[in-house]
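K.L.:
what's the 3D shape of this:
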Amino acid sequence: MAPRVLVSDALSETAVQIFKDRGVEVDFQPQLGKDKDKLLEIIGNYDGLAIRSATKVTEKIIEAATNLKVIGRAGIGVDNVDIPAASRKGIIVMNTPFGNSITTAEHAVALMFAVARELPAADASTQAGKWEKNRFMGVEITGKTLGVIGCGNIGSIVASRGVGLKMRVVAFDPFLSAERAAQLGIEKVELDELFKRADFITLHTPMTDKTRGIINAAAIAKMKDGVRIINCARGGLVVEADLAEALKSGKVAGAGIDVFETEPAKESVLFGLPGVVCTPHLGASTSEAQENVALQVAEQMADYLIRGAVSNAINMPSITAEEAPILTPFVKLAECLGAFVGQVTEEPIKSVEIVYDGAVAAMNTRALTSAALSGLMKSQVADVNMVSAPVMAKERGIQVTESRRDQSGVFETYIKLTITTEKQTRDVAGTVFSDGKPRFIQIKGINLDAEIGRYMVYTTNNDAPGIIGLLGTTFGQANVNIANFQLGRNRPGGDAIALLYVDSPVPEDVLEKVRAHKAIASAKPLTFDVAEVTA
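P.N.:
Got it, this is the predicted structure:
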């Protein structure tokens, strides 16, 4: 059955056709996003939801989305999606961070020119029949210092445009490397240094707890007299009341504002102030950008629903279409390792350590770690996947660490998962052979080679004669067929383990007979979701 996608905001016909061409059934209702009650009523029928900014994907909508797997936002901002709620529900949230980068960057540059030369006020004056040539005395941009706060996709384009305009460009971004700064021809500085030196300041940083209100009264006090401020990023980055006071006092000579603390902004303390140019969130409003993000979100969502490729996800590691076939067996292995530990551990887990050894260390280990946590959490929460598992682990205070290393054993590659509880440390390791099937290769430090089946039984026991006979006889009498039987021990007469791959679930009374033997320490039934791998 083809996956179904609801398009609840205005996307182009070309974007809708992309879904259809990829084998996705599309329900195109571009006005539905404005009707939250109707959306709530029908959202449970869809695997995907494609939106722009009009649709508000609230926690209530997400709870009703019983089949939803992915939300795609045509644009960079996802303020209209409850991402924590989506993550808890296991729904991937994608955006399109590159489709409108140039458009937004160009709008910032346009606002910078408009503020520098007071173009809107001069236009209004001239069209009103006035000829106030001496009133509008602007400033040149050439030779001025441009301060860029946030030098990611959009900020780096603005920085390069500033260099092209013969400006001196300084940038603050904790993630900007010295090499990248040199490549752009700009100078990386600390934030206070940027405030001190910049003639124009432009914001291109996401909204976080650290960046909220980054331009406030204290920051403005550190700036040059006559500085001009441009914001095409997020309204909450600027404390509008503080900026208004600075404009009135002349500390700030002008401001170009495309985004506001509250939108739509029908009123603002900035309206009507001299030197202020305001636009109604036009950063991404060009025909090219609107088409680009629409096509991009359709391609991303279709790739995920049809091929399992994840790109530009807010709440999950990306998996490219090219790496998906290679990664899939190891995703299943990681999930099985987590599922094993989750099913045999009864105490609360304090920490999880995952070691990627050999070839797997060069793969997308973030996705593999998410898969391992998904398997681990399934023993506690039935409805969990790679998106929601890391969130659930964090909510439960489980510390997760991962490490990578070159091949260190006889296997070309393997994954080892170790959990720690208040009472013990438990580990399990596995690999994928050329047949694509996951296998356990070590449990409790004891080596073995066990194919993983849907139904298994794990026993711990003393290494003593008769254990194989006990298990075989007991299961045979209960008409439970053993497909595969693997044993391991740490030393003769020491600790031993057994993994039995069986064709059907083992009744509890049969397991009780096994546990009654004096040499058996424990016998636990296990279930693994591996049907598609071992079929």
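K.L.:
make it CA atoms for all contacts and neighbour counts henceforth
P.N.:
Will do.
K.L.:
mind listing the helices for the stretch 401-535 of the chain?
P.N.:
If DSSP state H, counting those that start in this stretch is used as the criterion, the helices of the stretch 401-535 of the chain fall at 467-477, 508-515, 531-534.
K.L.:
Out of those, the one nearest Pro30 is which?
P.N.:
Ranking the helices of the stretch 401-535 of the chain by proximity to Pro30 (C-alpha to C-alpha) places helix 531-534 first, at 37.5 Å.
K.L.:
just checking, what packs against the closest one?
P.N.:
Based on contacts counted as 3 or more C-alpha pairs under 8 Å, 6 or more residues apart in numbering; DSSP states H and E, there is no element that helix 531-534 packs against.
K.L.:
Go ahead and measure how far that helix is from the middle of the chain.
P.N.:
How far helix 531-534 lies from its chain's middle: 28 Å, per C-alpha atoms, centre = their mean, to the nearest Å.
K.L.:
And for it, what's in contact with it?
P.N.:
Pro329, Gly436, Lys437, Gly453, Arg454 (C-alpha atoms under 8 Å, 6 or more residues apart in numbering).
K.L.:
Check which helices and strands the helix or strand hosting Phe19 sits against.
P.N.:
For Phe19, the host element (DSSP states H and E) is helix 13-21. Counting contacts by 3+ C-alpha pairs under 8 Å, 6+ apart, helix 13-21 packs against strand 25-28, helix 287-307.
K.L.:
For the shortest one, which residues meet the burial criterion?
P.N.:
Residues of strand 25-28 classed as buried by neighbour count (16 or more other C-alpha atoms under 10 Å): Glu25, Val26, Phe28.
K.L.:
Find the nearest non-adjacent residue to the second one, please.
P.N.:
Just to be clear, that refers to Val26. Val5 (5.0 Å; C-alpha to C-alpha, 6 or more residues apart in numbering).
K.L.:
for the last one, same thing?
P.N.:
In space, and not counting its chain neighbours, Phe28 is closest to Val7: 4.9 Å by C-alpha to C-alpha, 6+ apart.
K.L.:
chain center to the helix or strand where the residue nearest to Val26 lies: distance?
P.N.:
According to DSSP H and E, Val5 maps onto strand 4-7. Chain-centre distance of strand 4-7: 21 Å, with C-alpha atoms, centre = their mean.
K.L.:
Can you tell me which helices and strands that strand packs against?
P.N.:
Against strand 4-7 (3+ C-alpha pairs under 8 Å, 6+ apart) you get strand 25-28, strand 48-51.
K.L.:
before we move on, the earlier item: right, so of the helices of the stretch 401-535 of the chain, which gets closest to Lys89?
P.N.:
Using C-alpha to C-alpha, the nearest of the helices of the stretch 401-535 of the chain to Lys89 is helix 531-534, at 23.6 Å.
K.L.:
Alongside the first, I'd like the structure of this one:
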Amino acid sequence: MTKPKVLISDKMDPNAARIFAEQGCDVDVITGKTPEELKAIIGQYDGLAIRSSTKVTKEILDAATNLKVIGRAGIGVDNVDIPAASAQGVVVMNTPFGNSITTAEHAIALMFALARQLPEADASTQAGKWEKNRFMGVEVTGKTLGLIGAGNIGSIVASRALGLKMKVVAFDPFLTPDRAVEMGVEKVELDQLLARADFITLHTPLTDQTRNILSRENLARTKKGVRIINCARGGLIDEAALKEGLDSGHIAGAALDVFQTEPAKDSPLFGTPNFICTPHLGASTTEAQVNVALQVAEQMADYLVNGGVTNALNMPSLSAEEAPKLKPYMALAEKLGSLVGQLTRDSVPRISIHTEGAATELNQKPIVAAVLAGFLRVQSDTVNMVNAPFLAKERGLEVREVKTEREGDYHTLVRVSVKTEAGERSVAGTLFSNAEPRLVQLLGIKVEAELAGHMMYIVNEDAPGFIGRIGTLLGENGINIGTFNLGRRAAGGEAVLLLSVDSAVPEAVLKQACALPGVKTVKALSF
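P.N.:
Down below sits the predicted model:
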């Protein structure tokens, strides 16, 4: 089997390349390429490991014909066109925990630097001045710290702040009351945080919802004398309004590690009194650089070699431990999605994925993604589990998930239903011996069939002689039957026949089959 090939295009700890090689990947370390140079070589790689320098644009992705995964050694993925990657079925991963402690510690360090005016005091002292009375700081003990964003890094900052005997209030729409209690913080709305916080620190990604979250209006709502720290992302603060607040004295101090435009070489904030800045050093410790490099290599290699998905931004996570359990279910789900897609000619506004019994105990997202991949692949052969949910949303397809924990006729069951103009169409399958996918229900008729290779789907009137006629027709055309599966609603009623055949059935033979007495529908299937 050919080894997956990975390109490391940014400077990274050399142990990353070692891990890729040890996990069974071929790896090239080629840094400093221009976009045109990267476009020229990216087509030969299955994986691309980056930091912040490489810009993965749609143009780069269009040239990356074999690319399966992009791994960002760090948190921010502003330099990756995630929608374009999703549309092309490329998994995008980051390493959200590798530099969490480092970034949190930097925020705390900047908070202390603001509180005690350390950079100004250092510069003054080294200039031969002894301005002891000029630098009157404030204690952090007993002060209120406002967290905007209470995720992984924010929670670490909260822990450190509580250890400093600060009171912590947090604004985060995703923070649950129980989690707030567990963290030891008070969950508040943004207006409350702005009015109460002596220090504000930001720990949220840059999205349409968070862009300029500290806008001119919100900065005006802050408590007079507030000190603001941002080690998250540039663009969260209106920098012009921040300068005005510092100049007016309403804001007592600000410390930025990130800027709206980077590298920041001519910011109007430079030289402003009580302003401290660092050149995006949040993740810049020896430990963090090693950690994120090792993590991205382990995650990417796990995906390329074993199918494990960790810290993906556009696909459900799937651990290496989960993968073996979910693999047969995902195979079943994809086949069921493909079957219902091939049988449905009408437009489909809604698809439902219903799991019963043992299937409900598993991670549902990969099962749903597999169904969608199978269903949409009828329309495009470039669909996979990564881009299927994206394409479904793009097409306005409503996706419903239903779980029934009790067992029915089978220990485990996956049912896929679509709403069409003609009504609801449903197929269902189970696993034999917990590993072998089997179709057990087709449009309300009980059957038992393996979905594999080339097949024929026939709806006919249940009457004597039909099986012989279809067998004779296929034999006369040199088509060998592999398996034969028949189901019916009742004797003499409507029957469904699923045949596996050794080769694709020509259109002319399908027409001959459709002309047989009692036949209502004939369709070729492929899995």
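K.L.:
could you dump the helices and strands packed on strand 4-7 of the first structure to CSV with distance to Thr460 of the first structure?
P.N.:
Shown next, in CSV, are these (distance: least, C-alpha to C-alpha, whole Å):
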stretch, distance to Thr460 of the first structure
strand 25-28, 50
strand 48-51, 45
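K.L.:
and the residue nearest to Phe28 of the first structure, what does it touch?
P.N.:
Val26, Asp27, Phe28, Gln29, Pro30, Leu49, Ala50, Ile51.
K.L.:
Please repeat the previous calculation with a cut-off of 10 Å.
P.N.:
Residues in contact with Val7 of the first structure (C-alpha atoms under 10 Å, 6 or more residues apart in numbering) are 16, 26-33, 48-52, 55, 72, 298.
K.L.:
What is the equivalent residue in the second structure for it?
P.N.:
Aligned by TM-score structural alignment, Val7 of the first structure pairs with Ile8 of the second structure.
K.L.:
From Ala297 of the second structure, how far out is that match?
P.N.:
10 Å (C-alpha to C-alpha, to the nearest Å).
K.L.:
and what of Gly47 of the second structure?
P.N.:
10 Å.
K.L.:
Please enumerate the shared neighbours of these two.
P.N.:
Joint contacts of Gly47 of the second structure and Ala297 (C-alpha under 10 Å, 6+ apart) are Val6, Ile8, Gly71, Tyr303.
K.L.:
Dump those residues into JSON lines; add distance to Glu461 of the second structure as well.
P.N.:
Shown next, in JSON lines, are those (distance: C-alpha to C-alpha, whole Å):
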{"residue": "Val6", "distance to Glu461 of the second structure": "56"}
{"residue": "Ile8", "distance to Glu461 of the second structure": "61"}
{"residue": "Gly71", "distance to Glu461 of the second structure": "55"}
{"residue": "Tyr303", "distance to Glu461 of the second structure": "48"}
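K.L.:
so which of those residues comes closest to Glu36 of the second structure?
P.N.:
Of those, the one sitting nearest to Glu36 of the second structure (C-alpha to C-alpha) turns out to be Ile8, at 16.4 Å.
K.L.:
ok, the closest one to Phe171 of the second structure distance?
P.N.:
Distance from Ile8 of the second structure to Phe171 of the second structure, by C-alpha to C-alpha: 37 Å.
K.L.:
likewise Cys231 of the second structure?
P.N.:
In terms of C-alpha to C-alpha, Cys231 of the second structure sits 16 Å off from Phe171 of the second structure.
K.L.:
Name the residue in those two with the higher neighbour count.
P.N.:
For Cys231 of the second structure and Phe171, the more surrounded residue by other C-alpha atoms under 10 Å is Cys231, and the numbers stand at 26 against 21.
K.L.:
In the second structure, point me to whatever sits opposite Cys43 of the first structure in the alignment.
P.N.:
No, residue 43 of the first structure isn't Cys; it's Ile. Checking TM-score structural alignment: Ile43 of the first structure goes with Ile42.
K.L.:
hang on, that match packs against Asn66?
P.N.:
Yes: between Ile42 of the second structure and Asn66 there is a contact under C-alpha atoms under 10 Å: 8.3 Å.
K.L.:
Pick out whichever of these two has more residues nearby.
P.N.:
When Ile42 of the second structure and Asn66 are compared for neighbours, Ile42 comes out ahead with 22 against 15, by other C-alpha under 10 Å.
K.L.:
who touches that one in this structure?
P.N.:
Val6, Leu7, Ser9, Leu48, Ile60, Leu61, Asp62, Ala63, Ala64, Thr65, Asn66, Leu67.
K.L.:
Give me the number of neighbouring residues for the last one.
P.N.:
Residue neighbour count, defined by other C-alpha under 10 Å, stands at 24 for Leu67 of the second structure.
K.L.:
One more: the fourth one?
P.N.:
A count of nearby residues for Leu48 of the second structure, using other C-alpha under 10 Å, gives 25.
K.L.:
follow-up on the earlier one: list the residues that contact both of Ile8 and Ala297 of the second structure?
P.N.:
Ala16, Ala17, Gly47, Ala49, Gly71.
K.L.:
so which strand or helix has the last one?
P.N.:
In other words, Gly71 of the second structure. strand 69-72.
K.L.:
Got a PyMOL select line for the buried ones in the contacts of Val7 of the first structure?
P.N.:
Selecting only the buried entries of the contacts of Val7 of the first structure in PyMOL, with 16+ other C-alpha under 10 Å as the criterion:
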select buried, resi 16+26+28+30+32+33+48+49+50+51+52+55+72+298
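K.L.:
From Thr103 of the second structure, how far out is Val258 of the second structure?
P.N.:
12 Å.
K.L.:
Looking at those two, which one has more neighbours?
P.N.:
Applying other C-alpha under 10 Å to Val258 of the second structure and Thr103 shows that Thr103 carries more neighbours, namely 26 against 23.
K.L.:
Which of the three states applies to that one?
P.N.:
helix (DSSP: H, G, I helix; E, B strand; the rest coil).
K.L.:
close enough to count as contact, it and Val157?
P.N.:
Yes: Thr103 of the second structure lies in contact with Val157 (C-alpha under 10 Å); the separation is 8.9 Å.
K.L.:
Mutual contacts of those two, please.
P.N.:
Contacts common to Thr103 of the second structure and Val157, judged by C-alpha under 10 Å, 6+ apart, are His203.
K.L.:
excluding its backbone neighbours, what's nearest Asp9 of the first structure?
P.N.:
Looking at Asp9 of the first structure with C-alpha to C-alpha, 6+ apart, the closest residue is Pro30, at 4.1 Å.
K.L.:
Contacts only, for that neighbour.
P.N.:
Counted by C-alpha under 10 Å, 6+ apart, Pro30 of the first structure has contacts Leu6, Val7, Ser8, Asp9, Ala10, Leu11, Ser12, Ala50, Ile51, Arg52, Ala54, Thr55.
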